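In: need a 3D model of the sequence below.
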Amino acid sequence: MQKYSFHYGEGFLDFSVDESQVIGELHMAETPVLDNVEEKILAALDNPIDSKPLKDLVKAGDTVCIIANDTTRVANTYVFMPLLLNYLNAQGIPDENIKILFALGTHRDMPYEEMVSEVGEEVARRVKMYNSSCKKSEDFVHLGETSFGTPVEVNKHAVEADVLIATGSVVHHFFAGFGGGRKAVLPGVASFDCVRKNHSLMLNPEAMIGQLEGNPIYDDQIEGVAMCPPTFLLNVVLNGEKEFTGIFAGNYITAHKAACDFVNKQNGVEIGEEADIVIATCGGFPKDINIYQSQKTMDNAVKAVKQGGVVILLAECREGSGSPVFDETVKTHDTLQSIEDSVRADFQIGRHKAYAVTRLMKKADFYLLSKIDDEFAKTAFFTPVHSMEEALEKAYAKMGKDAKIILMPHGSYTVPILKTK
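Out: This next block holds a predicted model:
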């Protein structure tokens, strides 16, 4: 028996399995961790992709809005934000001319303490910080409509700034292709109606993980963001331990695509066959803060499990599902097909996530080890378990004592790719 220790919340869960049954332990490519990160960030600002250096795009006295990730998306913003402020100061832009706008999308507001944890105490003391609250209609400016019919409504702090800097991290995204880049603006600092219309395109079969070209979600976002384009982009790539492996700066489209190519090489993992049982962790807090965020790991894990198999999901979910609409949806509909039908009939944010989660359950059973109440877990079509021992016992009972196992210690990052014969 081999012992393993997987991230769970802010700690770890230990378990043991027969290593002879393990047909794969999926890790990202051995991408070197960057040293001298601060120096490399500053170098990227002065040597960007398809763009003038940031110092040539700003002038003394400009007002600057910097879009930053919220708590649910890890970017190590606290590392690069003070560097950005000092860099802008050196160009004659004082702190009072700079604001940070948190890209909440449709997520909940961040309390002040969370803002501080994201950017660091020094930055929080120096500049004003704002939540982009998608339903606060007075905060949004209508800029037009895309060819897809999406009303482009962007937070006034982003629209009114002389200089708009988009920051964040790049990972695979289950229907938008990849995170990062244009997503800082749409959905990051867009209105609820704007996000809802854009995300309704996820029902198109071309809206898929790892695909930008021909993806209607991406195409719509690019159209919309062109109405409020970032002056400059700073995107980072992290590994499963939240260490920097890549820094990409410059044009918000082409620099982002370079980051996506890098992520594909780092996070895509080939597997020879699908397993009977997949054991996956989201990677701990904040990746497993709620079902909303854990769904990304579920989407990856289901690519590694065979039809009718079992996924054991380690996701603390200290904030439950993360969406009252998700809760209402799973409580109202008692079949997987009913949820899908409801989304197609009336697309709503939160309901779309219920569909994204439950559609995966048509392929495999999901055993959920979390802090979620058992009854609600069952209502959301999970099988609740209270320990790894219980989860494995149930999985073996279903799939057999000699079941083949794939381990995913970085489930939110690693994307299994089945080898073609």
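
In: from here on, contacts and neighbour counts on C-alpha atoms
Out: Fine.

In: mind checking the SS state of the spatially most central residue of the chain?
Out: Geometric centre of the chain, nearest residue: residue 73, 5.5 Å, by CA atoms, centre = their mean. Three-state call for residue 73 (DSSP: H, G, I helix; E, B strand; the rest coil): coil.

In: that one and residue 81, how far apart?
Out: 15 Å (CA to CA, to the nearest Å).

In: next: residue 232.
Out: 14 Å.

In: the more surrounded of those two?
Out: The neighbour count for residue 232 versus residue 81, taken as other CA atoms under 10 Å, is higher for residue 232 (25 against 20).

In: nearest spatial neighbour of that one, chain-adjacent residues omitted?
Out: Excluding the flanking residues, the one nearest residue 232 by CA to CA, 6 or more residues apart in numbering is residue 165, at 5.0 Å.

In: pretty sure that neighbour sits in a strand.
Out: Yes - remark: residue 165 belongs to a strand, assigned using three-state DSSP.

In: tell me who's in contact with it.
Out: 64-67, 230-234 (CA atoms under 8 Å, 6 or more residues apart in numbering).

In: make a markdown table out of those residues and add distance to residue 261 and secondary structure.
Out: Below are these laid out as a markdown table (distance: CA to CA, whole Å; DSSP: H, G, I helix; E, B strand; the rest coil):
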| residue | distance to residue 261 | secondary structure |
| --- | --- | --- |
| 64 | 29 | strand |
| 65 | 27 | strand |
| 66 | 25 | strand |
| 67 | 23 | strand |
| 230 | 21 | coil |
| 231 | 22 | coil |
| 232 | 19 | strand |
| 233 | 16 | strand |
| 234 | 16 | strand |
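
In: to compare with the earlier structure, here is another sequence to fold:
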Amino acid sequence: MTVLLGYGTRTLALPDLPGARVLLPPTPPPVPDLEAAIDAALAHPVGARPLATVATARTRVVVIVSDASRDEPRAELFAAVRRALGAVPDDHLTIAVANGTHGPKPLERLGLPAAVLGRHRVVNHDARDDASMVEMGRTSRGTRIRVNRCVAEADLIVSTGRVKPHYFAGWGGGAKGIFPGLGHDVDIRQNHRLKAEETSALGRADGNPCREDLEEAVRRIGRDTYLVNVVEAGGTIVGAVAGDVVYAHREGVRLARPWCEVEAPKADVVIVSAPLPVSGSLYQASKLIPPAGLLLREGGVVIVAAECPEGTGPLQVVNEGIFELGVRRYLPAGATVLLVSGMDEATVRETYATFAPDLAAAIASARERVGREATVLVLPDAGDLVPRAV
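Out: You can find the predicted model right below:
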């Protein structure tokens, strides 16, 4: 059987590896009608009134969509929210792009219809633009809360997004669209320092310091907030949730968990990959390492297959803020990370990873390090997994 790995702008065929195990999440049944699923979630929200009853013609609304680094059905989510907010005139509705620390990118990459972008005010959030920020207090953990002015000026904030595993916030989606999505760069990084806490862990929503801090930040903003998220597993949308930004999010986690949690014995070599946009840069592809680390033996090797057509991303952030602060703790003692990408050796040498020219060479190098009889485990879309070693 040929195993194709998501790699970037193309796929990679896994070399023949006798005895290698391929770990896939369970295959969930997709929702038969995405539009109907989102509409149903909006009509039966968790911990909140139906969105259609929340806003009037006078309500100033901000609808948040994720940035292009996430593969989400933004157009379908926005269209469903707009149907529910039929009483709100176009000039009372602002679309805000939750760029977080990533920085503004061209709006056409969002996949929203040009007519929609032309009909509403659009805020392409820049976390480094001090003039666009409003001070909203601090969390009990000391995180300063500055958010885009459009949030402070609104009566109602509707955050769209996707619930799927996240290596330090536990799960994506929920309050993340508001903060850090529309937060100040410095404040976001202050929250992200909590990723070093052991309980800021992949697959953990409750009792997670990082997520608790960002959810507290959103509560302290003092605006009506609402969530509309799809629930994704294995690249398949399995449902939708709407309502309170915390309670509805946890319902999304409950729906996702059975399709993302997997068990496997530990291995000497773990190969991870993902399609775009995760494999677009090392900044994004680094999030594939924590699932691998949970299934790696001491002294083992993680092989990351990610083309990285957009390069490394900001090097200091990648090496320190992502790897040293949040990723390294998932790796057992003596572990090595090999990177198979489209970048040259000199570029990779500046990162935390070790260069490998191709997948076959990476596997050969891994076997030299751990022995010819090394056990090999392959996670073709590691970003969708919450693994547990057995």
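
In: before we move on, back to that, translate the residue nearest to residue 232 of structure 1 into the numbering of structure 2.
Out: With TM-score structural alignment as the matching criterion, the partner of residue 165 of structure 1 in structure 2 is residue 158.

In: now residue 375 of structure 1
Out: Checking TM-score structural alignment: residue 375 of structure 1 goes with residue 346.

In: what's the separation between that match and residue 355 of structure 2?
Out: On the measure of CA to CA, residue 346 of structure 2 and residue 355 of structure 2 end up 9 Å apart.

In: likewise residue 291 of structure 2?
Out: Counting by CA to CA - residue 291 of structure 2 and residue 355 of structure 2 are separated by 21 Å.

In: more crowded one of these two?
Out: residue 291 (26 against 20).

In: hmm, residue 386 and that one touching each other?
Out: Yes - counting by CA atoms under 8 Å, residue 386 is a contact partner of residue 291 of structure 2 at 6.5 Å.

In: what is in contact with the two at once?
Out: Counting by CA under 8 Å, 6+ apart, the residues touching both residue 291 of structure 2 and residue 386 are residue 202.

In: so where do the helices sit in structure 2?
Out: 34-43, 74-84, 114-119, 149-152, 185-192, 209-220, 247-260, 282-285, 289-293, 315-316, 345-349, 359-370 (DSSP state H).

In: how many residues are close by residue 214 of structure 1?
Out: 11.

In: please apply the same query to residue 128 of structure 2.
Out: For residue 128 of structure 2, using other CA under 10 Å, the count is 15.

In: quick one, the biggest strand by length in structure 1 and helix 291-301 angle?
Out: If you go by DSSP state E, structure 1 has its longest strand at strand 305-314. Per axes from the mean of the first three to the mean of the last three CA atoms, to 10 degrees, the angle that strand 305-314 of structure 1 makes with helix 291-301 is 140 degrees.

In: run through who's touching strand 305-314 of structure 1.
Out: Taking CA under 8 Å, 6+ apart as the rule, strand 305-314 of structure 1 contacts 7-8, 274-282, 298, 301-302, 363-370, 391, 395, 399, 406.

In: related to what we said a few turns ago, which of the helices of structure 2 sits most buried?
Out: Burial of these is given as mean neighbour count (mean count of other CA atoms under 10 Å); helix 289-293 ranks first at a mean of 27.

In: that one packs against which elements?
Out: Under the contact definition 3 or more CA pairs under 8 Å, 6 or more residues apart in numbering; DSSP states H and E, helix 289-293 of structure 2 sits against strand 267-273, strand 296-305.

In: would you mind giving the ones you listed as a markdown table with distance to residue 143 of structure 2 added?
Out: Conversion of these to a markdown table gives the following (distance: least, CA to CA, whole Å):
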| stretch | distance to residue 143 of structure 2 |
| --- | --- |
| strand 267-273 | 33 |
| strand 296-305 | 33 |
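
In: with residue 282 of structure 2 as the reference, name the closest of those strands.
Out: Residue 282 of structure 2 sits nearest to strand 296-305 of all those, at 9.5 Å, using CA to CA.

In: now find how far off-centre that closest one is within its chain.
Out: 22 Å (CA atoms, centre = their mean, to the nearest Å).

In: for that strand, give me the average deviation versus structure 1.
Out: Superposing on structure 1 and averaging over aligned pairs (mean CA distance after the TM-score superposition for structure 1), strand 296-305 of structure 2 comes out at 1.2 Å.

In: go through that strand and flag the buried ones.
Out: For strand 296-305 of structure 2, a neighbour-count test (16 or more other CA atoms under 10 Å) marks 296-298, 300-305 as buried.

In: taking those residues, tell me the two that lie furthest apart.
Out: 298 and 305 (20.8 Å).

In: circling back to that earlier point, and the residue nearest to the centre of structure 1, what's its match in structure 2?
Out: Match for residue 73 of structure 1 (TM-score structural alignment): residue 70.

In: residue 85 of structure 1 too?
Out: Match for residue 85 of structure 1 (TM-score structural alignment): residue 82.

In: please report how far that match lies from residue 92 of structure 2.
Out: In terms of CA to CA, residue 82 of structure 2 sits 12 Å off from residue 92 of structure 2.

In: rewinding a little: where in structure 2 does the longest strand of structure 1 fall?
Out: Against structure 2, strand 305-314 of structure 1 falls on residues 296-305 (TM-score structural alignment).

In: neighbours of residue 213 of structure 1, just the number please.
Out: 12.

In: matching it against structure 2, which residue comes up?
Out: Checking with TM-score structural alignment, residue 213 of structure 1 has residue 206 as its match.

In: who's in contact with that match?
Out: Residue 206 of structure 2 touches residue 212, counting by CA under 8 Å, 6+ apart.

In: just residue 220 of structure 2 next, same as before
Out: 136-139.

In: ok, now how distant is the aligned partner of it in structure 1 from residue 164 of structure 1?
Out: Using TM-score structural alignment as the criterion, residue 220 of structure 2 maps onto residue 227 of structure 1. Distance of residue 227 of structure 1 to residue 164 of structure 1, computed by CA to CA: 12 Å.

In: ok, residue 203 of structure 1 next?
Out: From residue 203 of structure 1 to residue 164 of structure 1 the distance is 31 Å (CA to CA).

In: and these two? which has more neighbours close in?
Out: residue 164 (22 against 19).

In: test my guess that the more buried one contacts residue 231.
Out: Yes - contact between residue 164 of structure 1 and residue 231 holds when scored by CA under 8 Å: they sit 5.2 Å apart.

In: what's the match for residue 28 of structure 2 in structure 1?
Out: Per TM-score structural alignment, residue 28 of structure 2 is aligned with residue 31.

In: again but with residue 179 of structure 2, I slipped
Out: Using TM-score structural alignment, residue 179 of structure 2 sits opposite residue 186 in structure 1.
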